[in-house]
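*Asks:* Okay, structure incoming, though there's no sequence with it:
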């Protein structure tokens, strides 16, 4: 079969999710031929993942009929033929609905194929002196072999129609003894690590991912953000994403020397360590940010608004955002006024109402509540839908309110008079107290995340539900 010259670079999808066949432009003349075997910019434009290859391997096969595989490895591969021609067979050996799906094709040097982690790869040479090449995005090691998944070349379920019968082909003894599909343990997906799993958002993330065995939850005692050992002891190659819901949030204490050190250690230094890990291993980092990165002199705040923090807490969060923004795969989820399981403003107001207290509450700070269950759902939506990386505002929707408005709503919803709540300015409320400066405008513009298909519930609906169920339900 003659190789076709000067084809247009194009892609063809296959029955196996993530497996994509590429036609490569090959330019030839009387001297031979030339091709761009892998061209990151052009291929990414066609949808090839930015899989960051780190090693290039070549399998040379002297005789036609040499047959290798079916091996599913714990890394992605971009495969092509340097010289000769092969019959390729790929079987999905990952956990999921597509387990066992098969795709076959003949490949010459004018074609290439992308094979995601966990998809079994096999080939049979159709010509002598065939060289089969592949880029991989992890370094081969002897330890990694324990993470391989194998399928027998003669599996009856896959029913691969080998051009040269296996009885006449050249096989290794190991390949002859690999299990049938019914005996294969599917390769599990890479894991997600959730940090800060004991906080309000962390508890909501635990709830939304409770049935997902690929998700690990790390509370403060499980993962010390300040310890180099915590980062070194984990095999990051097995992770696809990190959700950083951990933060130092004691806004007023951050203005004191000890609090300032703690805020920067957790909100900046630890975030930089996470960023280094994520960048080195191609991990998606989801980082939870705050309305405090703005000074509150304008609004609603857009994702592209220049950062202008007032106090130490806001400055540390803004610095963390800047670090995370440099990671190729990142989501900065900016939120405000978080309400979940644990101590929070709504729970405090409900307690005051129950005790008959008539509080003075700030009435010139404007924003929206962000219920932890909706933040968690929004984060899961971003990761599942694989929308463009970047910054996304995420709060509940509805009309912006002051803290005093919300407090009055809590009183009313719990059967107490709204006028028990008295409004007071921020300046008056904190008069004579050592307190951090607060942004007066905290409302976040939600158009960007809505455009991805995620529609946050209104804050008033969530507030009513929250109080009806009980603050810690």
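*Replies:* Yep, it's here. Being a predicted model, the structure only gives us computed values, none of them experimental.
*Asks:* use CA for all of it now, contacts and neighbours both
*Replies:* Will do.
*Asks:* what separates residue 217 from residue 26, distance-wise?
*Replies:* Applying CA to CA, to the nearest Å, the value for residue 217 to residue 26 is 49 Å.
*Asks:* Kindly report the same for residue 443.
*Replies:* The value you get for residue 443 to residue 26, if CA to CA is used, is 55 Å.
*Asks:* Compare neighbour counts for the two and give me the winner.
*Replies:* residue 443 (27 against 20; other CA atoms under 10 Å).
*Asks:* Report whether the expected contact of residue 313 with residue 256 is present.
*Replies:* No - the pair residue 313 and residue 256 fails to qualify as a contact (CA atoms under 8 Å) at a distance of 10.7 Å.
*Asks:* So for those two, which sits in the more crowded spot?
*Replies:* residue 313 (30 against 15).
*Asks:* can I assume that one sits in a helix?
*Replies:* Yes - according to DSSP: H, G, I helix; E, B strand; the rest coil, residue 313 belongs to a helix.
*Asks:* Could you list which residues are in contact with it?
*Replies:* 248-251, 254-255, 260, 263, 292 (CA atoms under 8 Å, 6 or more residues apart in numbering).
*Asks:* Taking those, tell me the two that lie furthest apart.
*Replies:* Maximum pairwise distance in those, criterion CA to CA, is 15.2 Å, between 260 and 292.
*Asks:* Below is an additional structure, to be compared with the one above:
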């Protein structure tokens, strides 16, 4: 019997993400009416499904009591409700993880609905004749998608079917599905790392490892500016894109050729990824830069400070930030003075020290060194921790310093006299340059208060010592 007059509410279950909704149904002698799916009201009621994004609505009709449909797990989310009649439903978590095999059962009538997350097996048994239920799904069926099944009679799940399975209508295919011990779990959605061969890309590879659900793509594997990027992958299989690809040659960006390349990599490609992420419910991680600021602020830059880039590189990074900010699920990771695996400032200073060269290093730019391993770890913690979308400053921690002071520290840590390093102004350093030079922000210090709530920050001095003496 359908219950009338209930308040819209949600009930959680032992299966993460599987929630039961009580729906208000208004009835009289003529019949009844309900709002089956009303995103605004459901969000206001605390039902966390605003990004469900259904693309298809299906209806299943069953004329006989006891019609039973098998335990199928699909690579999309599903919102199920009864239009007429009544069903007994059983759900089994078939995703990789600690809750694999967890079971939940309940009855559904027109006043109850259930949201079934990707990878949770669902099955139904009709309890009244002429039962029809509808389900919204947020992807289209594909023969290339991954599906997982469980036998209805599995002894481990031990579903207490109201009508014994030997007395009901079941398809032959459903009868032959595997027991739980033989089920291949539904893998998590894929993570795509672009720019995988760069300094940050290599750090992300070290952070995530070679899991089957992690995909690493260099420029030769995936052209982010290609017109067919939208069909280059089955994007609905991806949960996260970490874009570590970028044009970072700040001085070259001031040349005609470099300007074109910088806008292509830092804006056009990012816009293409943003569109893909928005259309497919993907979390987009975008790496930003201190160069979006002019460096004139007295004090550290916060995430909400207005951008004011000085050069072409900074302009393209600021434009990319603006594009990513409209993606429903996004992280803009703003960093500075990046040091990783490959040619960089620290390795250059160490090499000069070893070769007996006494460098002049600018002393009027202030910031913090940031190591790519720490950026990669912070990105993973933001994603895994479910941090709210937005901008996060990720740099080394501790007392800010100039490039000059950082160079002296490199000399000291490598056993050389730091007094061999002398300071100079930015203007004097570039005074003899014959090629275009990008303006640098004098203050690159980023405020870390927001980020500290989600991930520990790394002391720059400690990280620098470990970088230069990895065996210590």
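*Replies:* Looks like it arrived, so ask away. Bear in mind that the values here come from a model prediction, so they are computed numbers and not experimental data.
*Asks:* which one of residue 260 and residue 292 of the first structure has more residues nearby?
*Replies:* residue 292 (29 against 19).
*Asks:* contacting residues for the closest residue in space to the more buried one that isn't next to it in sequence?
*Replies:* Using CA to CA, 6 or more residues apart in numbering and skipping the chain neighbours, the partner closest in space to residue 292 of the first structure is residue 314 (4.6 Å). Contacts for residue 314 of the first structure were tallied using CA under 8 Å, 6+ apart; they are 290, 292-294.
*Asks:* Tell me which of the residues you listed persist in the second structure.
*Replies:* Among these, the contacts conserved in the second structure (both residues aligned by TM-score structural alignment, their matches' CA atoms under 8 Å) are 290, 292-294.
*Asks:* Neighbour-wise, which one of these leads?
*Replies:* The residue in these with the most neighbours, by other CA under 10 Å, is residue 292 (29 neighbours).
*Asks:* Mark which of the contacts of residue 314 of the first structure are part of strands, please.
*Replies:* residue 290 (DSSP state E).
*Asks:* how about a markdown table for the contacts of residue 314 of the first structure, with distance to residue 8 of the first structure added?
*Replies:* A markdown table is the format used below for the contacts of residue 314 of the first structure (distance: CA to CA, whole Å):
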| residue | distance to residue 8 of the first structure |
| --- | --- |
| 290 | 47 |
| 292 | 50 |
| 293 | 48 |
| 294 | 49 |
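*Asks:* between the contacts of residue 314 of the first structure, which is nearest residue 136 of the first structure?
*Replies:* residue 290 (37.8 Å).
*Asks:* does the counterpart of residue 263 of the first structure in the second structure sit in a helix or strand, and which one?
*Replies:* Residue pairing (TM-score structural alignment): residue 263 of the first structure is matched to residue 262 of the second structure. Here residue 262 of the second structure, judged by DSSP states H and E, is contained in helix 256-263.
*Asks:* repeat for residue 42 of the second structure
*Replies:* helix 39-44.
*Asks:* and after that helix, which helix or strand comes next?
*Replies:* Following helix 39-44 of the second structure toward the C-terminus (DSSP H and E): strand 56-62.
*Asks:* mean offset of that next one relative to the first structure (after superposition)
*Replies:* Superposing on the first structure places strand 56-62 of the second structure at an average distance of 0.9 Å from its equivalents, by mean CA distance after the TM-score superposition for the first structure.
*Asks:* For that strand, which residues meet the burial criterion?
*Replies:* 61-62 (16 or more other CA atoms under 10 Å).
*Asks:* so stretch 355-372 of the first structure aligns onto which residues of the second structure?
*Replies:* Under TM-score structural alignment, the match for stretch 355-372 of the first structure is residues 355-372.
*Asks:* Just the buried positions in the matching stretch, please.
*Replies:* Neighbour-count burial for stretch 355-372 of the second structure [16+ other CA under 10 Å]: 359, 361-372.
*Asks:* now swap in stretch 398-415 of the first structure and tell me
*Replies:* 400-414.
*Asks:* Which of the residues you listed fall within strands?
*Replies:* 401-402.
*Asks:* mind listing which of the buried residues of stretch 398-415 of the first structure are in helices?
*Replies:* 403-413 (DSSP state H).
*Asks:* and of those residues, the nearest to residue 380 of the first structure?
*Replies:* Using CA to CA, these come closest to residue 380 of the first structure at residue 406, 27.5 Å.
*Asks:* Can you find the partner of that closest one in the second structure?
*Replies:* Match for residue 406 of the first structure (TM-score structural alignment): residue 406.
*Asks:* Kindly report the same for residue 438 of the first structure.
*Replies:* Checking TM-score structural alignment: residue 438 of the first structure goes with residue 440.
*Asks:* Now for its match: which residues touch it?
*Replies:* Counted by CA under 8 Å, 6+ apart, residue 440 of the second structure has contacts 291, 294-295, 310-311, 365.
*Asks:* before we move on, what about residue 291 of the second structure?
*Replies:* Going by CA under 8 Å, 6+ apart, the list of residues near residue 291 of the second structure reads 309-311, 313-314, 317, 440-441, 444.
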